[in-house]
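Enquirer: Dropping a prediction and its sequence here:
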Amino acid sequence: MTVAESAELRARRDEWTREVVRFTDIRLLVPSLVAWALLALTLTWSAGPRWVVTGVLVAVLLGARLLRRSARRLTLVVGVALLVQVAGNGQHALRGVGDLDDLTSARAVVTLEATVTSDPVTLAARGSGEPVVMAKATAHRVDGRGRSTPAYAPISLRGDESLLKVKWHDEVRLRGRLAPPLPGYPELAVLRVSSHEVTKPAGAIARVAEHLRSGLRRAVDPTPADARGLLPGLVIGDTSRTPPDLTEAMQATGMTHLTAVSGSNIAVVGGMVLGLCVLVGVPRRWRPYVVALAILGFVVLARPEPSVVRAAAMGLIGLIGMSRSRRAAGLPVLAGAIVVVLVVDPWMSRSFGFALSALATLGLLLFTRPWGDAIAQRLPPRLAFMGPAIAIPVAAQAMCAPLIVVLQGSVSIVGIAANLVAAPLVAPATIAGVVAALVSVVADAPARLVGWLGAVPTLGIARTARVMADVPGGTLPWPDGAPGAVLLAGLTVLLLLMGRWLGRFALVKPLVAVLIVALTAAMTIPTRVVTWPPEGWRIAFCDVGQGDAAVVRTGPGRALVVDAGPEPSAVDGCLDSLGVEVVDAVVLTHFHADHVEGLPGVIGGREVAQVLVSPIAEPGYQVGEVTRWARAHGIPVSAVAAGDRLAFGDVTAEVWAPVRRIAAGSVPNNASIVLAVHVGEVDALLLGDVEREAAHDLVLRMRRDPQMSSAAAEFDVVKTPHHGSANLDPALMAAVRAPVAVISVGKDNDYGHPTAAHLAMLRSNGYAAYRTDQRGHIAVVERDGRLEVVTAK
C-alpha cells in the first residue's frame, strides 16, 4: 500500500471519527424504539387496558411538561409513545365501526363490499385435495342478520380457484361465512367466500401495473425454472412460480429476503435512475425528486402492500440523506420513518418483516462505513473498493441474526457467505427485470431477450442457494424464542466489543487461535452432519416438507418405506442418504398428495417389490396416479386393512387401521393405514393422518382388545398424525404415550402446523417432540441395547 493510499484511508477514518457523535444522534431513535415496543405489546389488548396505558402516558407527559428543561428527554420519549399509541387506538376504533366484529364472532353468513389489497395466491392442497386460494381485502360495508352497516377493517379471503380471477384493487361484492382470525393477526375476520362479483374493476394505474407485471412474467417464460420463478421474486416479490426446493434452499441460507421487496430493491431502482439523471444532465437539486418519482412508480408496480410500503420508507432514508449535506441525517431519518410507518399502519409494530428491515437499515447506518474502511485497509489496493460491499451483508446479518433465530430456531453459518456471493448478482438481475417489464409494453420479443440477460445472474443466485444449502453443518441448531435471541444478541455484542482484541491475539499467537477455532467448531458443528446416516439406525423419518415419509430398515441396503411425501426429489434424496437400494414394500397410508406424490422418487432407480395401499380409494385422481406409476414399473398394488400382518427381513408390523370407512371428517385421512412396527428393539406407531373420529375409534378398540392395549404401553416412538394438526382425540395420544414423538411437518407451512394445542398435548403426556422442519431427517438408533434419537440438523 502506498503512502498516498494510506493517507487517504487515514483521512476517511478521521472523517468518520469527527462525524461519529453527530451520526450517532439517537435523540429520536430511542423514543421511536420505545414507542414501537410499547405499541407492539398493547396493540392486541382489549380497549380498557389500552386506554389506561394512553391515560398514563398523557399524565406522564403533563408531569414532564411541568418539569420543563429537566425532563426534555422524557417528554420526547413519552410524546412519541403517545402519538403511536393514539394511532393504534384509532385503528381499533375504525375496526369497531359497524357490525363486522359482532358478525365475525357469530360466524355469520354475510355479504361484504370490499377492495382487494393483494394478489390472490394458491395455497397447497389439503383435505379433499382441492387447492385453497387466499387474498387480502379491506371491507367497506357488511350486510348480515338483516342489517347493513359500514366497515373499515382488513379481512382475509379464502375460496376456490374462481377467486384467482379477482385483481389487486378490484372492488368486489362477496358472499360467504365469517370466522375469527388467529390471535395477533391484523385482519379482523376471515371470510370463506362462496360467491363473488367484481363491482368496479381496478383503476388505470392498477391496470398499467398489472400489464407490466404480466409482461415481466412473459419475458422470463422461456428461461429455466429457477430463473422463471426467482426473477419476478427479485423484482416485484412475486414468488408464485419459485420451485419449492429452491425456496427451501434460500431459507436454509438466509437468502429469502431477496425475494421480498425490500430496501435493497428500492436502492437498486433509485441508483439506476440516479445514474440516468447524471448521464442526461438533470440538475442536482432535481435529482432527488426524479428518483422519488421513480420509487413511487416502482411501489405501484410491486403493489403498495405493507411490505412494499415498508421497503419504500426504508429506501427513502437514503434518498433524504442524498439531499442533505451531512451523513448525520441517517439515524434521525430512520427514527422518523419508523414513527411515520407506525402511525400510518400500527400493525406494522408486530411485523417481523418490518423489524428485519429496520434492523438491517440500522446496521447499515452504524457499521457499513467503519467496517468497510477497516476491511478496505486490509485488502490489496486494487480490491479496496470492495470493503463497503463486503461490510453491507455482514452488518445486516449481525443486526438481524437475533430476530431470525426467533423465526427459524437455527443460525445459518453459511448465510453471510451466501449473501456475499449473491450480492453482486442482485442489482443486474433486478435492473434487467425492471427493463424487461418496461420493454414488454412495446414488444414481447425484445423483452424476452432482456429477460434472458436477467436470467444469467438470477441462475447464479439460485445456484449459490442450492450449493450453500448442501454444505455440511451450514445450519447450526440454536435455542428458539426469546432466550435464543437474547443469547445470540449477547454473543454478537461481545464479538463486536472484543473483535479488535481477538484480531490482535490471532496475529500474536496464530497457533493458539487456530486451535481455539478448531475446538469451537468441533463443539458447535454437529458431528451428525458428517456421519449421516448414523450407525445402527432402525427407523428414519425423512424431511420431505409438508408431508410424510418414514423408512424402516429391513436389512443392509433394504427398507420398508411408509409414505412418499409431496414430491419425488425429497424422498429420493433421503433414501440415497440412507443407502437404500431395495424397497421390500411401499406403504401409502392414504391417497392425499402430501403422502403419494413422491412415489416416483421411491420407485425410480430402485428395486421395489410391492405397493400397499389403503382400501378406501379416495380421492380418485391420486388413486389413478399411484396405479399408473406402479404399473409403469411393473410393481403390484394391493390393499391392506386392520388385522393384516407384514414381515420383511428384520421388521414385523401389524395393521391397526382402517377397519371401516368413516364418513365424518376427511374420509381419506380417517382411512389412513396405522402401523405398529417392531424392528430390533424399537417399537413404533405410525399414525398416518388420522383425525379425531378415527383416533377415537382406535381408543375404543384398544379398550376392547387386550393385545392392542398391551402393545400401546410398549411404544418407543409415535409418529404423530396429520403433521401436528389440532384435529385429534387427546385420549389416543395419552393411551399410546411414548418417550419420543416425531412430527413430520414442512417449514413455514400454510396450515399453522404443528398447532400449539398439539404441542401442548405432547408435553402434557411426557413426549419429547422432534420436528422435521427444525431437525431435518430424524433417525431412531439402537446402540448397545439403548435407543437414541439422531437428527440431521
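Expert: Here it is on my side, so go on.
Enquirer: CA only for contacts and neighbour counts going forward, please
Expert: Will do.
Enquirer: on contacts alone, who are the packing partners of the helix ranked longest in the chain?
Expert: If you go by DSSP state H, the chain has its longest helix at helix 481-508. Counting contacts by 3 or more C-alpha pairs under 8 Å, 6 or more residues apart in numbering; DSSP states H and E, helix 481-508 packs against helix 387-408, helix 510-524.
Enquirer: In the stretch 551-700 of the chain, mark out all the helices, start to finish.
Expert: For the stretch 551-700 of the chain, the helices defined by DSSP state H, counting those that start in this stretch occupy 568-578, 593-596, 599-603, 620-632, 667-670, 692-704.
Enquirer: would you turn those helices into CSV with distance to Leu453 and mean neighbour count?
Expert: Shown next, in CSV, are the helices of the stretch 551-700 of the chain (distance: least, C-alpha to C-alpha, whole Å; neighbours: other C-alpha atoms under 10 Å):
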stretch, distance to Leu453, mean neighbour count
helix 568-578, 29, 20
helix 593-596, 36, 25
helix 599-603, 34, 23
helix 620-632, 38, 15
helix 667-670, 47, 25
helix 692-704, 53, 18
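Enquirer: and the ones you listed as TSV, adding distance to Ala417?
Expert: What follows is the helices of the stretch 551-700 of the chain, written out as TSV (distance: least, C-alpha to C-alpha, whole Å):
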stretch	distance to Ala417
helix 568-578	25
helix 593-596	33
helix 599-603	32
helix 620-632	41
helix 667-670	43
helix 692-704	47
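Enquirer: Nearest to Gly557, out of those helices?
Expert: In terms of C-alpha to C-alpha, the element of these nearest to Gly557 is helix 568-578, at 8.0 Å.
Enquirer: which residues touch that closest one?
Expert: With contact meaning C-alpha atoms under 8 Å, 6 or more residues apart in numbering, helix 568-578 is reached by 532-533, 542-544, 549, 551, 564-565, 581, 597-602, 777.
Enquirer: And here is the other one:
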Amino acid sequence: MSLDLRLVPAALAVWAVALVGLHLGWFATALCGVAAVVTAVWSALLVVRRGTGRLASGVLAASVLAGAAAVVVTSHAYPAATHPLRELAARGATATVKLTLSEDPRPLRTKGYGGRPAGADQVAVRARLNAVQERDGWVERGGGVLLLASAATWAKLLPEQEVTATGALIVPRGGDFTVAVLRVRGPPIAVGPAPGWQTAAEQVRNGLRDASQVLSAELAGLLPALVVGDTSALSPRVVEEFQASGLAHLLAVSGANLAIVCGAVLLLFRLLSAGPRMAGAAAALALVCFVVLARPEPSVLRAAAMGGVTLLALVLGRKGSALPALAGAVIVLLLFDPSLATTPGFALSVLATSALVVLAPRWAGALRDRGVPVGLAEAIAVPAAAQLATAPVIAAISGQISLVAIPANLLAAPVVAPATVLGVLAAVASTVHESIAEFLVHLAGPEVWWLITVGRHAAAVPDNGIAWPAGVLGGLLLTALLVVLVVLWRSPRFRILLVLGVVALLLVTVPAKLISPQWPVRGWAAVACDVGQGDAVVLAVAEPGRAVLVDTGPEPLAVNACLDRLDVDRIPLVVLSHLHADHIGGLAAVLAERSVGAVAVGPLREPAWAMKEVRKTVEEAGVALIELGRDQRMEWPGLVLEVLAPLRSPEPRTSETPLSGTVVNDSSLVLRAHTAAGRVLLTGDIELSTQAELLASTVDLSAEVLKVPHHGSRYSLPRFLAAVRPRVALICVGSGNDYGHPSPLVLQALADVRVLRTDQDGDVAVLSTQDGLATARRGEPRPPPRR
C-alpha cells in the first residue's frame, strides 16, 4: 500500500516556520512569510497554466500554509519581543501583575545540591498576563509569563484561577513566546475562584490520589502519573529509573493514554451492539472528558491530537487516512500554539505516531509472514518502530543511545492498557464510593508493580547505553545513520553485510566486558562513585560483597548502580557525613536494595527537613540510626574507621531559622579509614573554618588518599591540603556543574598529587598492589602504580 504524503510537506513547512520564529525572531519569520507568498503565487500560476499537477499543487498547499504560519508566528513573536515587561526585565525591575494560570504549578526539578531536594520548595507555572500595575493604575496587557514561586503558597492553585502577584522580572531564555519570568515574592496577593469544571476535575484527581494510598508508596505515586499525568507523589527514584530505561513517556499524558481510553470505550459499545455513530460519539465524549481530567494544557492537547490519529489508525486498520490525519494534526496544533515546535515532547509524539501508522504495520506484517503470532508481532513491531523513530531526538537530548529501551517497552506494553483503564475507572468511581475506587486500584496494583520492576531492572543493566553526541548535530547524525541503514536493509545484498557488521560490533564491545571484565578492579580498597554532583565513597571490608558506604549521593539510581558494579550487597554501616541533599539522596534506595546494619549521622541534626526524612526512611527500613562523635573507632575485617571531627558538639538551637549551608558543611563528619591500600581521609564538605580548627588541633591529618573537601570548591585551605600529604586525591564532582567545582586554586594546590575526578574518570578506585599504592578508573585496562 502506497503512503499518502500530500500533506507531509505542508506540515514540515509549517513546523520550519515556527522554528524560525522561535529561534530567529519575528523579522526572520516575516521574511519567511514573504517567501511563502511569492512561492504560492508562482505555484498558483503554474497550476492555472498547466493544470493541476501533483507537484505544483503540493507546493501551493505548503506555501499557503507556511504563509499562514508566518502570520500566526509573527503575531506571537513581535508582541513578545516588544512587550513593555521585556524592557523592565532587562533592567531587573519589579512588577505587580494580574494573571490567569495556564497550568498546574510544577515542582522545579533542580539538581538537589546542598540544601533541599529537587522541587521541595519552588514551583514553576505558566500564566497569561491580564494587566500590569503602572503609575496611573492597572493597564491591560497580554502575553505569556512564567512564574517561579514558593511551593508552600502556590502549589495548590488550579489552572484558570486569576491571581495577583508581585515579583522581580527576569529576561526569559528564549525558545518560546514568554514575555518575562517573574520571580514571585511571597504568596499571591489575591486569588480568584477556579472554574467549576477545573474544580470538579481536581476532585476526581484527588480521589484517584487518595484511593492509590492503599498501595505501597512507589506504586501509589506511579498510578496517578500513568493515568492522568499527576506526578505530585511520584518517587524521584522511579523517575530516574524510567528515564534510564526508556519508559519516561509513561509518566506523562500521551497519545497512547487517550487511544487506550477511547479504544476501551469503543470496544465496550461494540460489545453492547451499539451502532458505529453511537460508539464514535461515546469515544469522542470520553476523549473530551479525559482531556479535562488531565488538564487541557498544550501538552495534553497535543496528546489528544496524537491519540486521535492513533485511534483512527486502529479503527481504519492503519490504512491510508492515518498519515494525512497526522500531518493535519501537526498543522492545526502548530497554528494553534507555535511554541510546541521546540518542545521535545511534541517531536517525540509526532515521530512515535508516525512510526505507529507507517512502520509498525509493515513490520508486524513481515513478522506474521515469517510465522510470528499476530499478538506477538504487534507487541514487537510497535515499540521497536517507536524507538527507532524517536531515537535521534532522545539521543540529542540525553547524549546516549539506549540499549534497553526496546526490551523494556516490550515487557511493559502488555500491562499499560489495563493499568490505565483501571486507573481511569478508579478515578471516576472515587466520586461515587471510596471502597469501589480502592478495589479497582488494588486490581491495578500488580500492573503498576510490573512497570516499576521492569524499569528498575532495565535501569540496573550495566552499560545500558552507547554514548552519542548530544544536541542538534548529534540528532541529525543519528538520523542520517538510521536512514542509511534502512536503505541498505532494503537490499538483500547489503542486508547480510549489515547483520555481520552489527555482530562484529557486538563482538568487539560486549565480550571485553562480559568475558574479561575490568571492573571492579581486583583488590580495590576504596571507590569514589560517579554519582554526579554529590558524594558516595565505598570502603571495602575483607569479606566478599561487604563494604561500608560513606554518603549516598544526590539521586537513588547512581549510587545503587555503583554498588551493583562493585558486587556489594551487604553494608554494615552507612555514614552520612552531613544532611545535605547531595549526600543523602540515595539513602532510601540503598536501604531498599541492600542488607544494611545501621545508618550513622553526626551530632548536627540539620537541616530539620533532612533529619526528618532520614529518620523516616531508616524507620521504614527497620534499620538502626546511630550518632557518631569525635574519637569513636569502628573495626571490621580489613577496615578501621576513626572519627576525627566535628571537634565539638553543636550549640543548642535557640531559633527556628535554618542554619546556613556553610555551618552545615563545617559540621561534616571527618573520617579516616585504615584500608589495605593505606589511610583514606574522608572530609565531607568541610570548609575554611573547620579546616583551620583541624590544623590548629592535635589531630593527625596525614593520609595516603584524600577525598577533597566539598567537591573541590574554592573554600579549601592550601595548607590543609598540604598537611594531609596525600599521594592520591579523589574529587567527587558532577560533570558540567554550575558551581565551578573543582576550583582551579584547589587543582593548583594539588599539582604534585595524582588527582582523579568522577566527572572525568567515572568511578575511581584506590588499591594496594605489589608495586605500592595504585589507582584505577572504571574501564581502565590496568591500574597505573604510584610510587
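Expert: That came through fine. Since we're looking at a predicted model, the values are computed, not measured.
Enquirer: so what corresponds to Ala248 of structure 2 in structure 1?
Expert: Alignment note (TM-score structural alignment): Ala248 of structure 2 maps to Thr256 of structure 1.
Enquirer: What is the burial count for the closest residue in space to that match that isn't next to it in sequence?
Expert: With C-alpha to C-alpha, 6 or more residues apart in numbering as the criterion, Thr256 of structure 1 has its nearest non-adjacent residue at 5.3 Å, and that residue is Met250. If you count neighbours by other C-alpha atoms under 10 Å, Met250 of structure 1 ends up with 24.
Enquirer: next one: the one 3 residues further on
Expert: The number of residues packed around Thr253 of structure 1, counting by other C-alpha under 10 Å, is 27.
Enquirer: Which residues are in contact with it?
Expert: By C-alpha under 8 Å, 6+ apart, the neighbours of Thr253 of structure 1 are 412, 414-415, 418, 465, 468-469, 474-475.
Enquirer: Recalculate using a threshold of 6 Å.
Expert: 415, 469 (C-alpha atoms under 6 Å, 6 or more residues apart in numbering).
Enquirer: That one and Ala522 of structure 1, how far apart?
Expert: Distance of Thr253 of structure 1 to Ala522 of structure 1, given as C-alpha to C-alpha, to the nearest Å: 21 Å.
Enquirer: next one: Ala769 of structure 1
Expert: Separation of Ala769 of structure 1 from Ala522 of structure 1 (C-alpha to C-alpha) stands at 26 Å.
Enquirer: Same check on Arg65 of structure 1?
Expert: 58 Å.
Enquirer: Would you mind telling me which of those two has more residues around it?
Expert: Between Arg65 of structure 1 and Ala522, Arg65 has the larger neighbour count (other C-alpha under 10 Å), namely 15 against 11.
Enquirer: returning to what we had before: pull out the buried positions in the one helix or strand the residue nearest to Thr256 of structure 1 maps to.
Expert: According to DSSP states H and E, Met250 of structure 1 maps onto helix 244-252. Neighbour-count burial for helix 244-252 of structure 1 flags 245-252 (criterion: 16 or more other C-alpha atoms under 10 Å).
Enquirer: and which of these is nearest to Pro186 of structure 1?
Expert: Gln251 (24.7 Å).
Enquirer: returning to what we had before: of all the helices of the stretch 551-700 of structure 1, which one is nearest Val208 of structure 1?
Expert: helix 593-596 (37.8 Å).
Enquirer: ok, average deviation of the helix holding Met250 of structure 1 from structure 2?
Expert: Helix 244-252 of structure 1, aligned to structure 2 and superposed, deviates on average by 2.2 Å (mean C-alpha distance after the TM-score superposition for structure 1).
Enquirer: other SSEs contacting that helix?
Expert: helix 444-469 (3 or more C-alpha pairs under 6 Å, 6 or more residues apart in numbering; DSSP states H and E).
Enquirer: Pull up the aligned stretch in structure 2 for the helix it packs on.
Expert: The aligned range for helix 444-469 of structure 1 in structure 2 is 434-459, by TM-score structural alignment.
Enquirer: wait, Ala153 of structure 1 sits on Arg95?
Expert: Yes: counting by C-alpha atoms under 6 Å, Ala153 of structure 1 touches Arg95, with 4.9 Å between them.
Enquirer: In terms of neighbours, single out the busier of these two.
Expert: The residue with more neighbours, out of Ala153 of structure 1 and Arg95, is Ala153; 24 against 19, by other C-alpha under 10 Å.
Enquirer: Alignment lookup: the more buried one to structure 2.
Expert: Match for Ala153 of structure 1 (TM-score structural alignment): Gly144.
Enquirer: just Ala355 of structure 1 next, same as before
Expert: By TM-score structural alignment, Ala355 of structure 1 lines up with Ala347.
Enquirer: Secondary structure of its match: a strand, I assume?
Expert: No: counting by DSSP: H, G, I helix; E, B strand; the rest coil, Ala347 of structure 2 is not found in a strand; it is helix.
Enquirer: Around it, how many other residues sit close by?
Expert: Residues lying near Ala347 of structure 2 (other C-alpha under 10 Å) number 16.
Enquirer: And it, how far from Ala233 of structure 2?
Expert: According to C-alpha to C-alpha, Ala347 of structure 2 and Ala233 of structure 2 sit 27 Å apart.
Enquirer: again, but for Ala588 of structure 2
Expert: Between Ala588 of structure 2 and Ala233 of structure 2 the distance, using C-alpha to C-alpha, works out to 16 Å.
Enquirer: so which strand or helix has Arg141 of structure 1?
Expert: Using DSSP H and E, Arg141 of structure 1 maps to strand 132-144.
Enquirer: Contacts for the following helix or strand past that strand, please.
Expert: Following strand 132-144 of structure 1 in sequence order, the next helix or strand is strand 147-159 (DSSP H and E). With C-alpha under 6 Å, 6+ apart as the contact definition, strand 147-159 of structure 1 has outside contacts at 94-95, 97-98, 132-142, 187-193.
Enquirer: Perfect, that will be all.
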